[in-house]
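S.K.: from the sequence below, what's the structure:
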Amino acid sequence: MQLQFLGATGTVTGSRYLLRHGDATILVDCGLFQGFKQLRLRNWEPLPVAPKTIDAVVLTHAHIDHSGYLPLLARQGFRGRVYCTSATHELCKILLTDSGHLQEEEAKFANRHGFSKHKPALPLYTREDAERCLKLFSPRPFAEAFEALPGLTARLEPSGHMLGSAFVHLSDGQRSVLFSGDIGRPNDPVLRPPVQVPGADYLLVESTYGNRKHEETDALEKLETVINQTAARGGVLVIPAFAVGRAQSLMYGIYQLKKQGRIHHLPVYLDSPMAIDATRLYHAHRDEHRLSPEECEGMCHAAKIVNKVEESKALSAGRGPMVIISASGMATGGRVVHHLKSFAPDRRNTILFAGYQAGGTRGAAILHGASTVRIHGEDVPIRAEVASLDNLSAHADADEIIAWLRGFTQTPRRTFVTHGEPEAADALRSRIDHELGWAVSVPDYLQTVELE
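M.R.: The predicted model follows:
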């Protein structure tokens, strides 16, 4: 058995792991690279293996950095099955088609306004490509073993990161490999905690927050403060939020604050078609979250839904006080970019980040104090207040990851730390080495290892 790291090395994005088993090949996760340009360019490079030779794909979850390369993989010849949970399948219908649509729209916008260096600017893939790849999906229930390839058994266990997210366990009867994907948090207010798994012979563990501990502040209290202070200035609160997960946590928090009378009666808008569709799935997958039917209903109606482009444009031209929740979470594209262009230059307004900001993204630049960011070929000044709600993260922090690993009853022969910036990955490697005494390393991009 041979494992090659095609992504999520030295970065939190581009999750792709190629496992060769005899004459068969399986890809665990199939994500897009995001952030720095040199990483995004990898999305345009050919894979080191012909897509038509890959026999199957298994997804840990639906986020674009784990699933977003699938439409291109299928367009280039992949014809195998894509295994995942039911909720991941439903979310990929939303996220992948929207990703293709956004890329088409951004290419059209760049060509119309002439700010791209490419003539013409082209999308990486289209909505049609995304719709075509969805025909390859084969959902599987949690905790039930299935044959992913001849002689290779797979099992999906709840990881608590988002609806449908799973730990992927693969075994050929002699060796087993566990892919953590993104590990959720034990005390998330919406999602159920990650299950404790017994371990495996080989482990790939994420390290997004491998060198950090989440703030112990009350997230609801901080959200209340930011909303009220911005409203008192007559400002607009813009929240770039991942359409699946963070948008719903924010809406649940706003629902609670409204119910308890802790925030001003100001309009709240959810301006993300993806988030709107994803929120409805919380009713269909109640066994994966903590919310009662009443709380689920309250969350779904905590904000006014903005569907049409014309309505979104009207929001960008509007005035506060109001709250706008819009994708994408790292401000890399989507409607939130237009809102930032409109509201970031005004000191009365606030930009609130509620999730991880990968290096090289607009979100990371704004959060780290950039005075301007480039949007649609223009340098937009950042004069609005910038705040973060770290405690709403859906990723386990370093202490929570270590606690999860301590629950293993089988010590891995070797652990690979992935899906983290270099400093975070090495910090987690060091803790696993010193605190657990496990054989552990941080793999390099395209590195291949033999799993004895």
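S.K.: from now on I want contacts and neighbour counts done on CA atoms only, so please keep to that.
M.R.: Noted.
S.K.: surely Arg429 and Val440 touch.
M.R.: Yes. Arg429 lies in contact with Val440 (C-alpha atoms under 8 Å); the separation is 6.2 Å.
S.K.: want to put them side by side, so please do this one too:
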Amino acid sequence: MAVDLTFLGAVGTVTGSKYLLDTGDRRILIDCGLFQGFKQLRRRNWAPLPVDLKSIDAVLLTHAHVDHSGYLPALVRDGYSGPIYATPPTCELCDVLLHDSGHLMEREAEQANRYGYSKHKPAVPLYTEEDAELALEHFRAQKFEEDLRLGDGLRVRFLPAGHILGASMIEVYTPQAKILLSGDLGRPGSATMVDPTPVKQADYLVVESTYGNRLHDKADAEERIAEIVNKVAQRGGTVLIPSFAVGRSQMLLYHISRLKKEGRIPDLPVYLDSPMAIDASELFWKYRKDHRLTEEESRETCQVATYVRSPEESKRLDENIVPKIIVSASGMATGGRILHHLKRYLPDRRNFVLFAGFQAGGTRGRALVTGAQKIKIHGSYHAVRADVDNLDMLSAHADADEILGWLKNFEAPPRMTFITHGEPEASDALRLRIEEELGWECTVPEFRDGYDLV
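M.R.: Sure thing, here's the model as predicted:
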């Protein structure tokens, strides 16, 4: 019996994760994410998948981030009718993220039509909040490290990957081979998340390479945050932090709460302006036993900020001239409330826009951290006079050395290692390191490449 693996996303890019595993008797889709960044990537979201959706038997989800889960509403709307398996925290986070994603798509289409800045007449959303609701009915919670049997000798296990709450790597056992998909690997020694599970054996490995050609800044994150907040407070400005709603926002609030508690920054008001991040923070508290923090640290993390839920409250933040810290989604400034704050705060030299992790090519975040002097938002350009920086050390992805460290747990090389979820230079740099340092056979797949595994 042949086992085929086809790469339908997250190759040549860090977005759009979709891997189709075909055992002959079963078709399994691992992850179902949105493409983000460059326009030529985003256009792939509108193209039908090159597979009969009714032929897919199950979807396995590594974690909740939309570059891994965000296409699910379109998948179900277009004909997929089977189960979607994920860990319990991932199921609950997707309830938050997918509703929000559909809502944002509807709102952005509405605004594009109202203000006429879309080339499409009329602009329509990729999917709606109602589509997201229908997709969520297909979710099935699967606990970490428990066997899930999918029939015809196919068995699956979810293992903790660190990265964000509920994130997993996935082991797929077929009668012929064991296939391991890393998902997004977290970092060893994270302030908030558990270490990625060490794995000793797999016949085939799919490993991410987001930071495959880089090492994280070893500087102390709290010292850097304190330096920025103190400087901006003295000049009467606002620190605006575009942040990923799930994982990164909670990590930032943890560091800010510690800095305030220790008196290392002034007692500025802190606002969490993202309904999605607020809901994720409440889940962070609910699943506090799944991360490193004590109950007291979890409570302080969730209480340090004022939660801003309504659009009216969000608008009032931009009218308030008092120095403050605003944490708002999205983390790459691709959509959401952060865009309105950027229009308000970027043109003022007193302010500081502080990113907190990887910025994909083609996003506003990448443009800003690489020195853009003006940025396009809602069809108009806005001057960049505020300071801009990126807290690279807060990334939730393992860097090149940390990936190699995790791979060294293997007692024997996989038959083949597929390097994915990275921009081309990052994936190829990791391929070279694995080949030279570990002596493993590796390949970097291209979009829609398929491989016969056994």
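S.K.: counterpart of stretch 137-145 of structure 1 in structure 2, which residues?
M.R.: Stretch 137-145 of structure 1 lines up with residues 139-147 of structure 2 when matched by TM-score structural alignment.
S.K.: okay, how far is it across that stretch, tip to tip?
M.R.: End-to-end distance for stretch 139-147 of structure 2, by C-alpha to C-alpha, to the nearest Å: 17 Å.
S.K.: and that stretch, what's buried?
M.R.: Buried residues in stretch 139-147 of structure 2, counting neighbours by 16 or more other C-alpha atoms under 10 Å, are found at Phe139, Gln142, Lys143, Phe144.
S.K.: and the helices in structure 1?
M.R.: For structure 1, the helices defined by DSSP state H occupy 37-40, 64-67, 70-75, 86-113, 127-133, 219-232, 246-259, 273-284, 293-300, 309-316, 335-343, 362-367, 398-406, 422-431.
S.K.: from Gly181 of structure 1, how far out is the most centrally placed residue in structure 1?
M.R.: Central residue of structure 1 (C-alpha atoms, centre = their mean): His63, 4.1 Å from the mean position. In this view, His63 of structure 1 and Gly181 of structure 1 are 10 Å apart by C-alpha to C-alpha.
S.K.: then Cys300 of structure 1?
M.R.: With C-alpha to C-alpha as the criterion, Cys300 of structure 1 and Gly181 of structure 1 are 27 Å apart.
S.K.: quick one, what contacts the residue nearest to the centre of structure 1?
M.R.: His63 of structure 1 is in contact with Leu95, Val244, counting by C-alpha atoms under 8 Å, 6 or more residues apart in numbering.
S.K.: tell me the counterpart of it in structure 2.
M.R.: Matched by TM-score structural alignment, His63 of structure 1 corresponds to His65 in structure 2.
S.K.: try Phe36 of structure 1
M.R.: Per TM-score structural alignment, Phe36 of structure 1 is aligned with Phe38.
S.K.: same check, this time on His376 of structure 1
M.R.: Matched across to structure 2, His376 of structure 1 falls on His378, judged by TM-score structural alignment.
S.K.: and for that match, the neighbour number?
M.R.: Residues within reach of His378 of structure 2, counting by other C-alpha atoms under 10 Å, total 16.
S.K.: circling back: who touches both of Arg429 and Val440 of structure 1?
M.R.: Val417.
S.K.: higher neighbour count, those two?
M.R.: Using other C-alpha under 10 Å as the criterion, Arg429 of structure 1 and Val440 rank with Arg429 on top: 25 against 22.
S.K.: mind listing the strands in the stretch 351-454 of structure 2 by residue range?
M.R.: Under the criterion DSSP state E, counting those that start in this stretch, strands of the stretch 351-454 of structure 2 are mapped to 352-355, 374-377, 380-383, 387-390, 416-420, 442-443, 450-452.
S.K.: so where is the last one in structure 1?
M.R.: Taking TM-score structural alignment as the measure, structure 1 aligns residues 448-450 with strand 450-452 of structure 2.
S.K.: mind checking how far the matching stretch is from the chain centre?
M.R.: Computed by C-alpha atoms, centre = their mean, to the nearest Å, the chain-centroid distance of stretch 448-450 of structure 1 equals 27 Å.
S.K.: before we move on, what about stretch 317-336 of structure 2?
M.R.: On C-alpha atoms, centre = their mean, the centre of stretch 317-336 of structure 2 falls 19 Å from the chain's centre.
S.K.: quick check: buried residues in that stretch?
M.R.: So stretch 317-336 of structure 2, judged by 16+ other C-alpha under 10 Å, has buried residues 317-318, 323-336.
S.K.: so what would you say the end-to-end distance of stretch 417-430 of structure 2 is?
M.R.: Separation of the first and last residues of stretch 417-430 of structure 2 by C-alpha to C-alpha is 11 Å.
S.K.: distance of the corresponding residue of structure 2 for Ile239 of structure 1 from Leu293 of structure 2?
M.R.: Counting by TM-score structural alignment, Ile239 of structure 1 corresponds to Ile241 in structure 2. Ile241 of structure 2 is 22 Å from Leu293 of structure 2, where distance means C-alpha to C-alpha.
S.K.: of the two, which one has the most company?
M.R.: Each of Ile241 of structure 2 and Leu293 has its neighbours counted (other C-alpha under 10 Å); Ile241 has more, 28 against 18.
S.K.: how near is that one to Pro275 of structure 2?
M.R.: For Ile241 of structure 2, the distance to Pro275 of structure 2 equals 15 Å [C-alpha to C-alpha].
S.K.: try Arg27 of structure 2
M.R.: According to C-alpha to C-alpha, Arg27 of structure 2 stands 36 Å off from Pro275 of structure 2.
S.K.: now Val172 of structure 2
M.R.: Counting by C-alpha to C-alpha, the gap from Val172 of structure 2 to Pro275 of structure 2 is 35 Å.
S.K.: kindly report the same for Glu92 of structure 2.
M.R.: Distance, Glu92 of structure 2 to Pro275 of structure 2, by C-alpha to C-alpha: 14 Å.
S.K.: same check, this time on Gly371 of structure 2
M.R.: Taken as C-alpha to C-alpha, the span from Gly371 of structure 2 to Pro275 of structure 2 is 30 Å.
S.K.: for the equivalent of Arg127 of structure 1 over in structure 2, what are its contacts?
M.R.: Here Arg127 of structure 1 is matched to Glu129 in structure 2, going by TM-score structural alignment. Contact analysis of Glu129 of structure 2 by C-alpha under 8 Å, 6+ apart lists Leu98, His99, Asp100, Ser101, Gly102, His103, Glu106.
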